[in-house]
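Chemist: Provide a 3D model corresponding to the input given below.
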Amino acid sequence: MTATAAEALAGQRRRRFIAPLRDQVDAACFRHPVFAGYGAYLDLLTAARWPDIDTLNARLPASAPRFVTQDADLLADGLHYEARIAQGRIATRAENWHDLCNALVWMRHPGIKHALNRQQCRHIDRIGTRERSPAQQALTQFDESGVIVQVRDTRLLELWDRHDWTALFHTEADCWRKGDITVVAVVGHALMEQGLVPGRLLIGKCLVVVGDAVDAVARVAESISADTCLAASAELRPLPLAGIPGWHAGQDVAFYRQTDYFRPLRDGRVYPQPL
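Modeler: Predicted coordinates:
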């Protein structure tokens, strides 16, 4: 990482992310792998005008809740955002990148979104809305920054466990190209929103499926629904996405040694077994 890149990363951490205006987004950014799997919906991101609620709802599977405009009248019901979804209404702000990216995930991965909502509502029913349990924090982190990774060669998981980023990304780059380890899906809509800015150094919060599962996304949705994962944020493995071969420019050995982005393992940090 160059000094300029390091300074940019420091700036990222100091500032709250503000998405660019629609006409300031270069459509080339949607070719980045963070948007892989959303090709059927990219017209909603690249069109000159923002899609309206009816347009979004027309792209949803029948089993999903419906998008509704978030305005003062809607919020007057006093319901929690998640409770409203459970009633079949996803509050969606007009002309808002964050909510539009969220809409795409509902379209592409409704099973994941349903599972997250059910668990959030379960905790709300138990403790109310004044507090947030550790599980709710984990569910929210995965909803915002979640990535599902499939690992076929468990030797690579050992490298990840100890944050040996140079080995995981650089030495074993061919393993990424062969599919021994692969990003199956980006489900975090905040990651997608940040991907609107080219070169931004993103960090995914990952759930890992080991082996040759036919549908790793469904496996994760089942685990969330069964409450066998995401009991706490510590279950989520951080993955510096810019390290994945082909996801960022300038991936030489020096790039992977920049500890302000490729952070070393914290003392005492132990990851749970993957799914």
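Chemist: make it CA atoms for all contacts and neighbour counts henceforth
Modeler: Will do.
Chemist: got the contact list for the lengthiest helix in the chain?
Modeler: Counting residues, the longest helix in the chain under DSSP state H turns out to be helix 110-127. Helix 110-127 is touched from outside by 61, 64, 82-83, 85-86, 105-106, 133, 136, 139, 143, 217-218, 220-222, 224-225, 227, with contacts defined as Cα atoms under 8 Å, 6 or more residues apart in numbering.
Chemist: Sequence B follows; please return its structure for comparison with A:
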Amino acid sequence: MDKIGSYEFMAEPFHCDFSGRLFMGHMGNHMLNAADFHSSARGFGMKYLMTIKRSWVLSRLAIEMEEMPAQYTKFNVETWVESAMRFFTNRNFRVVGADENGNEKIYGYGRSVWAMIDTDTRQPTDIFSIDDGAIKNWIVDDKECPIEKGGRVKMSDTAEFVSAIETHYNDVDINGHINSVKYIEHVLDLWSIDWYKEHRLKRFEIAYVAEAHEGDKLSFYREQTGEGEYCVRIVRSDGTETCRSKLLFV
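Modeler: Predicted coordinates for the structure are as follows:
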């Protein structure tokens, strides 16, 4: 089995925005699905981990796109493990399709950091304890992923409060906390359709800090930190910061 996995998806019309191109949230979802397909086929996926009370939890995600696939377009998400440490592993993505002449077309790339947790204690656990560290056999350290890694999202205390939302059934995932992609969607909703008619989201990154659960109220604070660059802080009901995000519009 190849160390690099490649999985075909299609930009289904109801997963596309008003412009007829795939939502960033759905692109993130396809990347997470590719990660699950890849890890499951190689013996360290969620289906197996749940039987031993372990689970993968996304810590960081950065997606940088030159173009989003248009509706009905088929494309592949390639994924591979770049490195693995005791408590974290780095996984990369490449989104690739074909142009009208059948030549390879690269839509964009992604980078992610994952932790493995004990589902009872919710604490990080040793990744190398799974199958005698078999994940090491799947590391690919010589495949290019030309986008920057997600860094620390720096914000001041003067960030503007924008909105707050209640969380419900549809926000919660298999781990019992607010779904990683739902955060992306909620952040992107801080801008209007009119804004998206004039701006394209080139890069999106998010760092998850603490869990939120169904019933938590999430408050969103936004700050412009550069030309077309914005940072967002999400805080749950008890004042705990759950994640930070950085967006680059062009």
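Chemist: Now the TM-score, please.
Modeler: Their TM-score after superposition, calculated using TM-score structural alignment, normalised by the length of the second structure, is reported as 0.25; 104 aligned residues with a Cα RMSD of 6.1 Å.
Chemist: wait, Phe67 of the first structure sits on Arg84?
Modeler: No: with the criterion set as Cα atoms under 8 Å, Phe67 of the first structure and Arg84 do not qualify as a contacting pair; they are 10.7 Å apart.
Chemist: Now the common contact residues for the two.
Modeler: With contacts taken as Cα under 8 Å, 6+ apart, Phe67 of the first structure and Arg84 have Ile90, Ala91 as neighbours in common.
Chemist: buried sites along the helix or strand just after the longest helix of the first structure?
Modeler: For helix 110-127 of the first structure, the following helix or strand on the C-terminal side (DSSP states H and E) is helix 134-145. With burial defined by 16 or more other Cα atoms under 10 Å, the residues of helix 134-145 of the first structure counted as buried are Ala135, Gln136, Gln137, Ala138, Leu139, Thr140, Gln141, Phe142, Asp143, Glu144, Ser145.
Chemist: Output those residues in CSV, with distance to Trp160 of the first structure appended to each entry.
Modeler: What follows is those, written out as CSV (distance: Cα to Cα, whole Å):
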residue, distance to Trp160 of the first structure
Ala135, 23
Gln136, 25
Gln137, 23
Ala138, 20
Leu139, 22
Thr140, 23
Gln141, 19
Phe142, 18
Asp143, 22
Glu144, 22
Ser145, 18
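Chemist: residue contacts, the residue lying closest to Ser180 of the second structure once chain neighbours are set aside?
Modeler: The spatial neighbour of Ser180 of the second structure that comes closest, neighbours along the chain excluded (Cα to Cα, 6 or more residues apart in numbering), is Leu58 at 7.3 Å. Contacts for Leu58 of the second structure (Cα under 8 Å, 6+ apart) come out as Ser112, Val113, Trp114, Ala115, Ser180, Tyr208.
Chemist: and with 7 Å instead?
Modeler: With contacts defined as Cα atoms under 7 Å, 6 or more residues apart in numbering, Leu58 of the second structure is in contact with Val113, Trp114, Ala115.
Chemist: Tell me if Ile148 of the first structure really is in a helix.
Modeler: No: the assignment for Ile148 of the first structure (DSSP: H, G, I helix; E, B strand; the rest coil) gives strand, which keeps it out of a helix.
Chemist: list the contacts for it?
Modeler: Taking Cα under 7 Å, 6+ apart, one finds Val183, Val184, Ala185, Val186, Cys206, Leu207, Val208 in contact with Ile148 of the first structure.
Chemist: Can you tell me the SS state at the second one?
Modeler: Read it as Val184 of the first structure. Classification of Val184 of the first structure using three-state DSSP returns strand.
Chemist: can you count the residues close to it?
Modeler: A count of nearby residues for Val184 of the first structure, using other Cα atoms under 10 Å, gives 19.
Chemist: does it really touch Gly146, like I thought?
Modeler: No: with contacts defined as Cα atoms under 7 Å, Val184 of the first structure does not count as touching Gly146, sitting 11.2 Å away.
Chemist: still on that earlier bit, tell me the buried residues in the longest helix of the first structure?
Modeler: Per 16+ other Cα under 10 Å, helix 110-127 of the first structure contains these buried residues: 110-121, 123-124.
Chemist: next structured bit after the longest helix seen in the second structure?
Modeler: If you go by DSSP H, the second structure has its longest helix at helix 24-41. Next in sequence after helix 24-41 of the second structure, counting helices and strands by DSSP H and E, comes helix 46-51.
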